[in-house]
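J.: I would like the atomic coordinates for the input below:
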Amino acid sequence: MLDVYAGMLVTGVLFALVTVLFGDFLSNALDGIFDWMSGDLHHALQPMVIFSGITVMGGAGWLLTRYSAFGTAVILILAVLTAIGGSILIYLGYVKPMQNTESSVAFSMRDLVGRIGEVSVPVPASGCGEVVYRIGGSLTNQIAESFDGENIPSGVRVVTVDIRDGAVLVSPLDTHSTTRSDVNEL
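T.: Okay, here's the model as predicted:
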């Protein structure tokens, strides 16, 4: 059994090295392979969690075999319990918090409907201008057309009414002009 535990330990260490050296390449190569799984089970069965459990089981089994007087069955049970505990700790201490930090600056044009922006390039009655929106922590500029068919000067706050052909259709929100610093309040 000592050889089995040593093999598990070496396998886990080799996996860690391969992951560090070729992680991005492997991630792209295996992209979508686990898409059939869903929910938290998918995240709990990530290779990092599984191989951490294998490594911990190999290390615990090897140490208990070498330095304890327990029998083979007891050592196997303790090694499995240690592996499960280690996997849970890896999942809750590393994988789960990292999921919560993932963010994206991507948005759909449909997300802009109803959103308030500020005209940065005047929007003519029949033509295109530009509107600035605050999306998350950044600003995005979008091609804009007047929904009402009226001129909208720079600095006017507008609301997006619709999307057509990749352009936002906007209508003035109010009649007073705003300054560039007001975009921060959007």
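
J.: going by C-alpha atoms from here, please, whenever you check contacts or count neighbours.
T.: Fine.

J.: so how far is stretch 163-177 off the chain centroid?
T.: 31 Å (Cα atoms, centre = their mean, to the nearest Å).

J.: cool, and stretch 54-71?
T.: Distance of stretch 54-71 from its chain centroid, counting by Cα atoms, centre = their mean, is 37 Å.

J.: what's next to it, contact-wise?
T.: Residues from elsewhere that reach stretch 54-71 (Cα atoms under 8 Å, 6 or more residues apart in numbering): 2, 4-13, 72, 75-76, 78-80, 82-83, 86.

J.: buried ones in stretch 125-136, by neighbour count?
T.: Within stretch 125-136, the residues scored as buried using 16 or more other Cα atoms under 10 Å are 128, 129, 130, 131, 132, 133, 134.

J.: out of those, which one sits closest to residue 114?
T.: If you rank the buried residues of stretch 125-136 by distance to residue 114 using Cα to Cα, residue 133 comes first, at 11.4 Å.

J.: shouldn't the closest one be within a strand?
T.: Yes - using DSSP: H, G, I helix; E, B strand; the rest coil, the assignment for residue 133 is a strand.

J.: please give me the structure for this one as well, since I'd like to look at both together:
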Amino acid sequence: MEGVVRMQEIYFYALIICGVLSVLYAFFGDLSDAGDGVISFSTLLAFLTLTSAGGFLFHYLTSWNEVLIVFISMVIASILTFAFYYFLLVPLSSAETSVAYSDAQLAGQTATVIVPIPSDGFGEILVKAGGGNVPKRAAGWSNEEIEYGKEVLIVDVKDGTFLVQAYVPILSFQEK
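T.: This is a model prediction of the structure:
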């Protein structure tokens, strides 16, 4: 009977330690480069937590052999960790995590003129960027005048000023 209580204590302490490490990793995991593969720190921690929780519960609820309890706990933990990795971690890691953008990334996109752009002067365009619309200072690419409401193509960005030209869409085969 003493051996069963001892194993329960080992599982219980392992569960507490893994729980504390999980909380710490949730807060500070981005600071470390623990790896992004199948055997990353988060999947290893999930496996150890589930194994210790299963071992503790099986020792508490059953009178099975200790080797059988360890084996069953590890099999169940492996299945749940596999599901955790492939159904939670992989989709989260491939999801877009930022709506940030740089002005240079906007070159090649279209925008709408909201303040007319005079020749040899500045106006303003409205650019769809980062999940919203952002007004930006603009000048004509070859110093041409561009009227309000016209669609423009962003050619380049120099010193925070967007260099644009009038946008002429290419006709598709259906429109010819």
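
J.: TM-score, when you put one on top of the other?
T.: TM-score for the superposed chains, counting by TM-score structural alignment, normalised by the length of the second structure: 0.75, backed by 162 aligned residues with a Cα RMSD of 2.6 Å.

J.: distance to residue 28 of the first structure for the buried residues of stretch 125-136 of the first structure - can I get that in a markdown table?
T.: Putting these into a markdown table (distance: Cα to Cα, whole Å) gives the following:
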| residue | distance to residue 28 of the first structure |
| --- | --- |
| 128 | 40 |
| 129 | 39 |
| 130 | 37 |
| 131 | 36 |
| 132 | 34 |
| 133 | 33 |
| 134 | 32 |
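
J.: who touches the lengthiest strand in the first structure?
T.: Criterion DSSP state E: the longest strand present in the first structure is strand 167-177. Applying Cα under 8 Å, 6+ apart, the contact partners of strand 167-177 of the first structure are 112, 116, 142-148, 152, 155-163.

J.: so the most centrally placed residue in the second structure: helix, strand or coil?
T.: Nearest residue to the geometric centre of the second structure (Cα atoms, centre = their mean): residue 97, 3.2 Å. Here residue 97 of the second structure is coil, with the state taken from three-state DSSP.

J.: ok, it - contacts?
T.: Counting by Cα under 8 Å, 6+ apart, residue 97 of the second structure has no contacts.

J.: now do the buried residues in stretch 87-100 of the first structure.
T.: Residues of stretch 87-100 of the first structure classed as buried by neighbour count (16+ other Cα under 10 Å): 87, 88, 90, 91, 95.

J.: show residues contacting it.
T.: Under the criterion Cα under 8 Å, 6+ apart, residues 43, 44, 49, 50, 52, 53 lie in contact with stretch 87-100 of the first structure.

J.: excluding chain neighbours, what is closest to the first one?
T.: To tie it back to what came earlier, the one meant is residue 43 of the first structure. Distances taken as Cα to Cα, 6 or more residues apart in numbering place residue 95 nearest to residue 43 of the first structure, at 7.5 Å, with adjacent residues excluded.

J.: the one you found maps to what in the second structure?
T.: Here residue 95 of the first structure is matched to residue 89 in the second structure, going by TM-score structural alignment.

J.: circling back: can you list the buried residues of stretch 87-100 of the first structure in JSON lines and add secondary structure and distance to residue 68 of the first structure?
T.: Converted to JSON lines, the buried residues of stretch 87-100 of the first structure look like this (DSSP: H, G, I helix; E, B strand; the rest coil; distance: Cα to Cα, whole Å):
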{"residue": "87", "secondary structure": "helix", "distance to residue 68 of the first structure": "23"}
{"residue": "88", "secondary structure": "helix", "distance to residue 68 of the first structure": "25"}
{"residue": "90", "secondary structure": "helix", "distance to residue 68 of the first structure": "26"}
{"residue": "91", "secondary structure": "helix", "distance to residue 68 of the first structure": "29"}
{"residue": "95", "secondary structure": "helix", "distance to residue 68 of the first structure": "32"}
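
J.: how about the contacts made by residue 16 of the second structure?
T.: Residue 16 of the second structure neighbours (Cα under 8 Å, 6+ apart): none.

J.: what's it aligned with over in the first structure?
T.: Residue 16 of the second structure maps onto residue 10 in the first structure, by TM-score structural alignment.

J.: would you mind measuring from that match to residue 83 of the first structure?
T.: Separation of residue 10 of the first structure from residue 83 of the first structure (Cα to Cα, to the nearest Å) stands at 15 Å.

J.: ok, residue 130 of the first structure next?
T.: According to Cα to Cα, residue 130 of the first structure stands 57 Å off from residue 83 of the first structure.

J.: wait, residue 42 of the first structure sits on residue 34?
T.: Yes - the pair residue 42 of the first structure / residue 34 is scored as a contact, 7.3 Å apart, by Cα atoms under 8 Å.

J.: neighbour-wise, which of the contacts of stretch 87-100 of the first structure leads?
T.: Sorting these by how many neighbours each has (other Cα atoms under 10 Å) puts residue 53 first, at 27 neighbours.
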